[in-house]
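>>> Sequence plus predicted model, see below.
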Amino acid sequence: MEVWCVESDNFTNTDLNFYDCGEEVCSSGYFFGPVARNHFIIHFILSGKGTFRCGKKLYALEAGDAFVICPDHIAYYEADIDDPWHYLWVGFNGVKAPKIIHSAGLSYDNPIFHYDTDNFFKDSIQKMASFTKLSLETDLSRLSYLYLFLSKLIEIAPKSNTISIYESNIERYVISAVDYIEVNFYGNISVNSLADYIGISRKYLCTIFKNALGQTPIEYIIKTRMENACHFLTNHDLSIAEVATSVGYSDQFVFSKQFKKIIGQCPSYYRSNHH
C-alpha cells in the first residue's frame, strides 16, 4: 500500500484551517475506522472501488466519487477486495468550514458528490501537498489552494442551498469569541466571562466553539497565550516574569509549567534557541 501525507505547521487561520492532505493506493480490503475526527475530511477517489459507512447508511463508491467525513461523527470506509481504490484526501476545519460544506450541498446526511469533468480536485490536493517546507509562506500557499478547492466545490453544487439564520448566528458567535480572546488574552479572561460578553450560555458556547474549531474555548485561550508568549520571548529585554504577566499569568511558575506543556520546552530554553 502506497501512501504519502503532508501535515500543517502551527499556523492557525480562524476562518479556515488546513490540517493535512495525502494520497493512498490501498491494498485489497484495506479499511479505516470506525473512528470520529475533530475536523472535516474529503476523500476523492481516483480509481478503484470501495464502501463508505456514515451512520446507518452504506455507500458504494468508485472513481470520480468523493465522500465527506464530518467532525465528531463515526465513519468507516473499506477498499474493494478485487479492485481497491486509490484516493486523495484533504482535512480542514475553522469557523467558516461548516458554512462552506453546507453551501456545497454536503452534510452528515448527504456526504457524497461526484465530479469527473477534469482533474481540478486531484491537481488542487497534489498542489497543496507540494508545499512541504514548514513555514508561514508554505502554510499560506496550501491554504490558498484549499480555498480554491472549496470554491470549486460550491461552484458545482446545486444552487438551491442557502445558509440558515441559525448557522449564521453560530458563525457570528464563534468569531466574536475568537476576536475577544485575541484582544484580551493578557487579562483575567474565563469561559464564563467570554459567554457573558457574547450573550449566550457557557455550555452553548463550548459546544459551538468545539464544533467550529476542534478545541474548547479554554484550549484556544491557552494556545493564544502561548503563541504570544513565544513572540515575547524573542524580546530579550523582557524577563520571563514579564512575559508571563504579558500573557495573563501572575505566577511565573504556573506560566512556565503551561508553556512547557503546550510548546514542549521551558521558556528559558525556548528563548535560548529563538533569537
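Perfect, thanks for sending it.

>>> use CA for all of it now, contacts and neighbours both
OK.

>>> can you map out the helices along this protein?
97-103, 120-130, 136-155, 165-184, 191-198, 202-213, 217-233, 240-246, 252-263, 267-272 (DSSP state H).

>>> Format those helices as CSV; extra columns: distance to residue 113 and mean neighbour count.
Listed next are the helices of the chain as CSV, based on distance: least, Cα to Cα, whole Å; neighbours: other Cα atoms under 10 Å:
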stretch, distance to residue 113, mean neighbour count
helix 97-103, 12, 20
helix 120-130, 12, 18
helix 136-155, 9, 17
helix 165-184, 22, 16
helix 191-198, 37, 16
helix 202-213, 22, 19
helix 217-233, 33, 18
helix 240-246, 48, 19
helix 252-263, 38, 16
helix 267-272, 46, 15
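
>>> Which of the ones you listed sits closest to residue 6?
Among these, the nearest to residue 6 by Cα to Cα is helix 120-130 (5.7 Å).

>>> So which residues make contact with stretch 146-155?
18, 100, 101, 103, 104, 105, 120, 121, 124, 125, 128 (Cα atoms under 8 Å, 6 or more residues apart in numbering).

>>> alright, now check it against this:
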Amino acid sequence: MDESTTMVDQEGIRDGFAGQRMLVIPRSTAEKALRHPVTGKLLVTDAGYFPHAARHGRSRPRGASQHILLVCTDGEGWCRSEGAEFTVSRGGVVLLPADRPHAYGAAKADPWTLWWFHFTGADAADLVRTAHSAAGGRVTHLRDPAPLASLVSQVIDALESGLTTSSLTRASGAAWHAIAQVIATGRRNPGPTLNPLERAVDHLRATTPHRTSVTALASMVGLSASQLTALFRDHLGVSPLQFQVNLRMTRARELLDGSDLPIAAVAREAGFDDPMYFSRQFTRVHGMTPSAYRNRPIGT
C-alpha cells in the first residue's frame, strides 16, 4: 500500500516522528479481505498518527490506489488537489479520492498533527463523493476534531490487535463511522462541544481496554500532555494513565462478576497482557485477589 513506502518530504528528508503509530496491512491480506462480504465494502489498508510532523509531505502525481482521510488536530498543513491548494489547520478534514493527483504537507512554522487512514472497497467511492457533496469540496472544517481522531485511533487499535477477520471488521466499522461523521457534519456549524477533559474521558471510555498514550490523547483534544495531565489531576484526582487503569479494573470486575472466563482470559479482555501483573494490580486496588473477588459471598 502507499504508506508502506518510505515517505520523503520536498527536501528529501525521511519522515519519522516521535510517538508516531502506523499500520499497513499486507497486500495479500487486503486482497483476501476485499472478498469478504463486510470488509469488501469498506477496507482500511493503512492507518496512522503523526504527532507534530515537521517536514512531513507526500506528492502523488498519479494519485493513490486507495482513498485517503486526513484529520488535523493541531498545527497546520496544506493540500493540493484538482488544481486547487488550501490550508489545513486544526479541525480540518480532507478526503482525497483514489487515482487523483494530489500533494500535501506540514507547514514549516507550526507543523500539523495528523490522524489518517487509507481505504478502499465497493462502497468507498460513494462515501467519498457523498462527503464532498455535503462539504462542498475536498475539506470539511470541524470545530471539534477530537471525536473523529478518536475513531481513527480505534481503527489503529483494531489493526494493531491482529490481522484477523474480526479486527479488520472492527477497523472497517470505525472507519465507516468516521466517514459518516464527516458526511453528517457537512457545511453545518457543529453544536455545542464538550470541554477537553470531557472529550478525553469519552475517548478513553469508548476505547477501553486499549491504551492511549497521554501524548496522543492530548493531541486529540488540542492540549499539551502536561496541560491534560493537570486537568485530570485537578478534576478527577488521578493521572490519565491511572484513569485508564481504573477503567480496565472496572471492566475486569464486570467480567469476574458476569462470566466464567478464567482469570488469565479476564486479564486479556481487560487489557492486561500479563495475568500475574493483573493479579497484583487487582489485589492492590481491591484488597483481594481476582479469584477471591469472584468467590466472595453475594452481597459483599
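That came in fine, so what should we check first? No experiment lies behind these values; they were computed from the predicted model shown.

>>> Can you say which of the helices of structure 1 is nearest to residue 86 of structure 1?
Closest of the helices of structure 1 to residue 86 of structure 1 is helix 120-130, at 11.5 Å (criterion: Cα to Cα).

>>> Now do the equivalent of residue 137 of structure 2 over in structure 1 against residue 74 of structure 1, distance only.
Counting by TM-score structural alignment, residue 137 of structure 2 corresponds to residue 110 in structure 1. Distance, residue 110 of structure 1 to residue 74 of structure 1, using Cα to Cα, to the nearest Å: 15 Å.

>>> between these two, who's got more neighbours?
Relative neighbour count places residue 74 above the other of residue 110 of structure 1 and residue 74, with 15 against 12, counting by other Cα atoms under 10 Å.

>>> For that one, which non-adjacent residue is closest in space?
residue 36 (4.5 Å; Cα to Cα, 6 or more residues apart in numbering).

>>> burial of the one you found, as a residue count?
Neighbours of residue 36 of structure 1 (other Cα under 10 Å): 14.

>>> For it, give me its contacts.
Counting by Cα under 8 Å, 6+ apart, the residues that residue 36 of structure 1 touches are 71, 72, 73, 74, 75.

>>> Can you turn the buried part of those into a ChimeraX selection?
What follows is the ChimeraX syntax for the buried subset of the contacts of residue 36 of structure 1, where burial is set by 16 or more other Cα atoms under 10 Å:
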select :71,73,75
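
>>> export the contacts of residue 36 of structure 1 to JSON lines and tack on distance to residue 261 of structure 1?
Shown next, in JSON lines, are the contacts of residue 36 of structure 1 (distance: Cα to Cα, whole Å):
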{"residue": "71", "distance to residue 261 of structure 1": "26"}
{"residue": "72", "distance to residue 261 of structure 1": "25"}
{"residue": "73", "distance to residue 261 of structure 1": "29"}
{"residue": "74", "distance to residue 261 of structure 1": "29"}
{"residue": "75", "distance to residue 261 of structure 1": "31"}
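
>>> circling back: between all of the contacts of stretch 146-155 of structure 1, which two are separated the most?
105 and 128 (23.5 Å).

>>> Tell me the one among the contacts of stretch 146-155 of structure 1 nearest to residue 171 of structure 1.
residue 100 (11.3 Å).

>>> what's the closest non-adjacent residue to the counterpart of the closest one in structure 2?
In structure 2, the residue matched to residue 100 of structure 1 (TM-score structural alignment) is residue 127. Excluding its sequence neighbours, the residue lying closest to residue 127 of structure 2 (Cα to Cα, 6+ apart) is residue 179, at 7.2 Å.

>>> So residue 43 of structure 1 sits against residue 70, correct?
No. Using Cα atoms under 8 Å, residue 43 of structure 1 is not in contact with residue 70; the gap is 11.6 Å.
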